[in-house]
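Undergrad: Below are the sequence and a predicted model for it; my questions follow.
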Amino acid sequence: MVLFGTIVNGLAIIIGAWLGMKFKKFSTEMKDTVMKAIGLAVVVLGINMALKGEEFLIVIFSLALGGVLGEKWNIEGKLNEMGQAIERKMKRNTEGKIAEGFVAATLLFVVGAMAIIGAIDSGLRQDHSVLLTKSVLDGFSSIVFAATMGIGVMFSAVPVILYQGAIALSATFIVQFIPQQFIDSFISEVTAVGGIMIIAIGLNILGIPKIRVANLLPAILITILFVIGKILWFS
């Protein structure tokens, strides 16, 4: 089921928000410990994915060139600006904490490399491990958010399902029109590139100096070009 990981992610947010509304007392120490535990699990998942690559030179060059393009285009900065603009607009046009919780949670759960990589992984190879890990992270975060911002956090599950579901279904649709030889090579290298980005996300969660993971997203497109070149060169 292509949308399994996406649906679980949405349910995790809803359940987490419900729990947050019921139990509002979470110590800073508890939050820190749980988040670091999740961060360690994310790093292990990323390592497992990174080791699936067959051509590590493709992975290295894709990440390097992708990082150059991402920094030049300032993808992370633009995503942050977009989020801030949406938040300002919502605060002007609505009242109360419902909108505040909805916007803040949506930006946290949707804007990020993990949502994109996980959805692509679900669509390409029916592997939902990234989105299931993200579900745990989002579920716990929604508990904390709902405890402080209210029920609006629960409604952020809707854009998460629509956004990740659209990416996963698009990946599945594309696979139907691409030769199997390309798909196999593409999946292994994109998984490796995505795995390294997942490791970076895990390190960010652990509080290690911030890595601008969104600026590495062009590496996925560059990986596709490298795989196409490799197949054409050796065919």
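TA: Alright, I've got the coordinates.
Undergrad: C-alpha only now, for contacts and for neighbours.
TA: Fine.
Undergrad: what helix or strand does Ala147 sit in?
TA: helix 129-149 (DSSP states H and E).
Undergrad: Could you pull out the buried residues of whichever helix or strand comes after that helix?
TA: Using DSSP H and E, the next helix or strand after helix 129-149 towards the C-terminus is helix 157-175. Neighbour-count burial for helix 157-175 flags 157, 159-161, 163-169, 171-172, 175 (criterion: 16 or more other Cα atoms under 10 Å).
Undergrad: what's the closest of those residues to Thr94?
TA: Checking those against Thr94 with Cα to Cα, the nearest one is Pro159 at 18.2 Å.
Undergrad: Against Lys89, how distant is Phe109?
TA: Using Cα to Cα, to the nearest Å, Phe109 is found at 19 Å from Lys89.
Undergrad: So for the two, which residue has more residues nearby?
TA: Phe109 (24 against 11; other Cα atoms under 10 Å).
Undergrad: tell me which strands and helices the helix or strand containing that one is in contact with?
TA: Using DSSP H and E, Phe109 sits within helix 97-110. Under the contact definition 3 or more Cα pairs under 8 Å, 6 or more residues apart in numbering; DSSP states H and E, helix 97-110 sits against helix 75-93, helix 129-149, helix 157-175.
Undergrad: Put this next to the previous one:
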Amino acid sequence: MVLTGTLVNGLAIIVAGFIGLMVQNIPEKMKTTVLQAIGLAIILLGLQMGLQTEDFLLVIGCLAVGAVLGEWIGIDSYLNKLGEWIESKLKPAKSGESGKVAQAFVTTSLIYVVGAMAVLGSIDSGLRADHSLLYTKAMLDGLSAIIFASTMGFGVLLSAIPVMLYQGMIALLATYIAAFVPDVLLEQFILEMTAVGGVMVVAIGLNILGLTTIRVANLLPALPVLALVIWILSLF
């Protein structure tokens, strides 16, 4: 089945998130230190991803245009409202809790979808019914979901929704992607997409550390902008 890998990935986040919630009652100092450690590790991951680019100007340009589009659309605001709405439907909101749920939802959703594994794994699932890459991603996402849920709370489980929608859409469209997009062009897009996603991951890490309040979701249009620019450049 084309969507097997995607479903396994989503279920891994949900199950692991529930496990993390079981150990949520940890001392506040310990929770803070763990979150700081996670933030530092995420920054390191983002730097590793970002340095893979072969064209820094392309990355900077796409991020700038994407930021303008994202702010105009208000993606971050919509995602936060979605997280709060889902949380309100699932359980009564405690005082000040809905904001935390939305923050955890947005943060972990971005972490789980901006990497190259999400795209490559979904394409493999759609074209060859090879789910091995998404199974590996499911294991990694699950392990991180335990830690995230134990420190950030219930919103982490909600990130399974955009993960399944995003990866499922790519898997279902994989045949068309392979038919119309040359391998060289796809490889270039994935390389630069990883770099653009890496910048977003660094921003997420800085937000977790409390050093910034970057609206990372508003940078997401940089990805379709990147695809469009690479396609235009390929024509010349």
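TA: That came through, no problem. Being a predicted model, the structure only gives us computed values, none of them experimental.
Undergrad: Can you calculate the TM-score here?
TA: TM-score of the superposed chains, computed with TM-score structural alignment, normalised by the length of the first structure, equals 0.74; 221 aligned residues with a Cα RMSD of 3.8 Å.
Undergrad: Chain neighbours aside, what residue packs nearest to Ile208 of the second structure?
TA: Nearest residue to Ile208 of the second structure, sequence neighbours excluded (Cα to Cα, 6 or more residues apart in numbering): Gly39, at 5.4 Å.
Undergrad: who touches the one you found in this structure?
TA: Going by Cα atoms under 8 Å, 6 or more residues apart in numbering, Gly39 of the second structure touches 204-209.
Undergrad: what's the average distance of the one helix or strand it maps to to the first structure?
TA: For Gly39 of the second structure, the host element (DSSP H and E) is helix 28-50. In the superposition against the first structure, helix 28-50 of the second structure averages 1.0 Å from its aligned positions (mean Cα distance after the TM-score superposition for the first structure).
Undergrad: ok, residues contacting stretch 173-187 of the second structure?
TA: Against stretch 173-187 of the second structure from outside (Cα under 8 Å, 6+ apart): 122-124, 126-127, 230-231, 234.
Undergrad: What subset of those residues is buried?
TA: 122-124, 126-127, 230.
Undergrad: my guess is Ile222 of the first structure meets Val68, correct?
TA: No - applying Cα atoms under 8 Å as the test, Ile222 of the first structure and Val68 come out as separate, 11.4 Å apart.
Undergrad: follow-up on the earlier one: in the helix holding Gly39 of the second structure, what counts as buried?
TA: Quick answer for helix 28-50 of the second structure (16+ other Cα under 10 Å): 31, 34-36, 38-40, 42-47, 49-50.
Undergrad: Toward the C-terminus, what is the element adjacent to it?
TA: helix 56-73.
Undergrad: Going by neighbour count, list what's buried in that next one.
TA: Going by neighbour count (16+ other Cα under 10 Å), the buried part of helix 56-73 of the second structure is 58-59, 62-64, 66-71.
Undergrad: closest to Lys22 of the first structure out of the helices and strands packed on helix 97-110 of the first structure?
TA: helix 129-149 (7.9 Å).
Undergrad: what angle do that closest one and helix 28-50 make?
TA: 160 degrees (axes from the mean of the first three to the mean of the last three Cα atoms, to 10 degrees).
Undergrad: and helix 129-149 of the first structure, what other elements does it pack with?
TA: helix 4-22, helix 28-50, helix 97-110, helix 113-125.
Undergrad: Show me which positions of that helix end up buried.
TA: Per 16+ other Cα under 10 Å, helix 129-149 of the first structure contains these buried residues: 130-149.
Undergrad: on that earlier part again, if we only consider the contacts of stretch 173-187 of the second structure, which is nearest to Asn9 of the second structure?
TA: Nearest member of the contacts of stretch 173-187 of the second structure to Asn9 of the second structure, counting by Cα to Cα, is Ser122, at 10.6 Å.
Undergrad: Pick out the most distant pair among the contacts of stretch 173-187 of the second structure.
TA: Gly126 and Ser234 (25.1 Å).
Undergrad: what about Leu65 of the first structure, distance to Met197 of the first structure?
TA: 14 Å.
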